[in-house]
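In: structure for the following, please:
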Amino acid sequence: MQGGGCFTLTVQEQIKEYITSQPEPKRSDMQALHRIILQVMPACKLWFLDGKNSENITVSNPNIGYGFHTIKYADGKTREFYQIGISANKTGISVYILGIKDNKYLTQTYGKKLGKASVSGYCIKFKTLKDINIDILEAAIRYGVEATR
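Out: Purely as a prediction, here's the structure:
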């Protein structure tokens, strides 16, 4: 609460605050990624998760989410969540591409072409955008969006 008033920041304001709170060059890279994802998904739902659980304990890095899909769990429960996410981490940036069924697909299809990045089943991590091929990252994001339509 600022200025004694009680108000809630919009998701867009939370995203802007989160990005501008990052040190350079991470801030510029996050702004560039934000723009790229919004070009791929122009009218998508935006999410901001502060990384805290229901007890207000930090359990993950804050992250920005884009898009919308329903996750189905093995027990039959479902949860609404984003398709693409980005998050600053200690050493750089993580891009999450959620909902891809084959957890080897990202690594096999984009891993070698991405540049200096580590790729797992749904996460691409890199230090800075200049270390990776942005066109390949964008292709991976586009694939993830199509896979969860």
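
In: drop to CA atoms for contacts and neighbour counts, all remaining ones
Out: Will do.

In: in which helix or strand does the residue most central in space within the chain reside?
Out: Nearest to the geometric centre of the chain sits residue 85, at 1.6 Å (CA atoms, centre = their mean). If you go by DSSP states H and E, residue 85 is part of strand 84-88.

In: excluding sequence neighbours, find me the nearest residue to residue 91.
Out: Among residues not flanking residue 91 along the chain, residue 127 sits closest, at 5.9 Å (CA to CA, 6 or more residues apart in numbering).

In: one more, for comparison:
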Amino acid sequence: MAENKTQATDASVDEFIEAVESPKKREDAYALKKMMEEVTGEKPVMWGPSIVGFGQYHYKYDSGREGDFLIVGFSPRKASISVYLLGCMENNFDELLSKLGKHKMSVSCLYINRLADINESVLRELIKKSYDFMKEKYPSK
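Out: Alright, predicted model coming up:
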């Protein structure tokens, strides 16, 4: 069975954020780090070379594949900031998303250009709902 490509690492979150080229994106990354720490109560951990994650869960598919992954997180990418909200896969957050502001959404990934484009209190609520859902669905042993 192949392992997840994206694994938790011991890399420094702050060193990763400091290396973000755009000063504005770096500032938004620090703000997201603080927001996610406050909302989840978790410390940030680097997942792979470019994702800052908070909390983790263990999954096991019917196929037998299993592994660990972050519960919520973000990555300040060149094109946009990716916000990972795994609880969105199984929940209808359309009402909250309609109040968020300028964004794009895929299955479990929210894309924003900058925090100034969105309602941060709505983002906090999305993070909390997604995090709480995943903690309930995948309780720690």
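
In: returning to what we had before: who are the packing partners of the strand holding residue 85 of the first structure?
Out: Here strand 84-88 of the first structure touches helix 26-40, strand 63-66, strand 93-97, helix 134-147, going by 3 or more CA pairs under 8 Å, 6 or more residues apart in numbering; DSSP states H and E.

In: in the second structure, what residue corresponds to residue 132 of the first structure?
Out: Mapped onto the second structure by TM-score structural alignment, residue 132 of the first structure lines up with residue 118.

In: excluding chain neighbours, what is closest to the residue nearest to the centre of the first structure?
Out: Nearest non-adjacent residue to residue 85 of the first structure, counting by CA to CA, 6+ apart: residue 65, 4.3 Å away.

In: tell me how far the one you found lies from residue 114 of the first structure.
Out: For residue 65 of the first structure, the distance to residue 114 of the first structure equals 21 Å [CA to CA, to the nearest Å].

In: more neighbours, these two?
Out: Per other CA atoms under 10 Å, whichever of residue 65 of the first structure and residue 114 has more neighbours is residue 65, with 24 against 21.

In: leaving out sequence neighbours, find the closest residue to residue 118 of the second structure.
Out: Once flanking residues are discounted, residue 118 of the second structure sits nearest to residue 101: 4.4 Å by CA to CA, 6+ apart.

In: need the counterpart of the one you found in the first structure.
Out: Mapped onto the first structure by TM-score structural alignment, residue 101 of the second structure lines up with residue 115.

In: how many residues are close by that match?
Out: 17.

In: repeat for the one 4 residues further on
Out: Burial of residue 119 of the first structure is recorded as 22 neighbouring residues (other CA under 10 Å).
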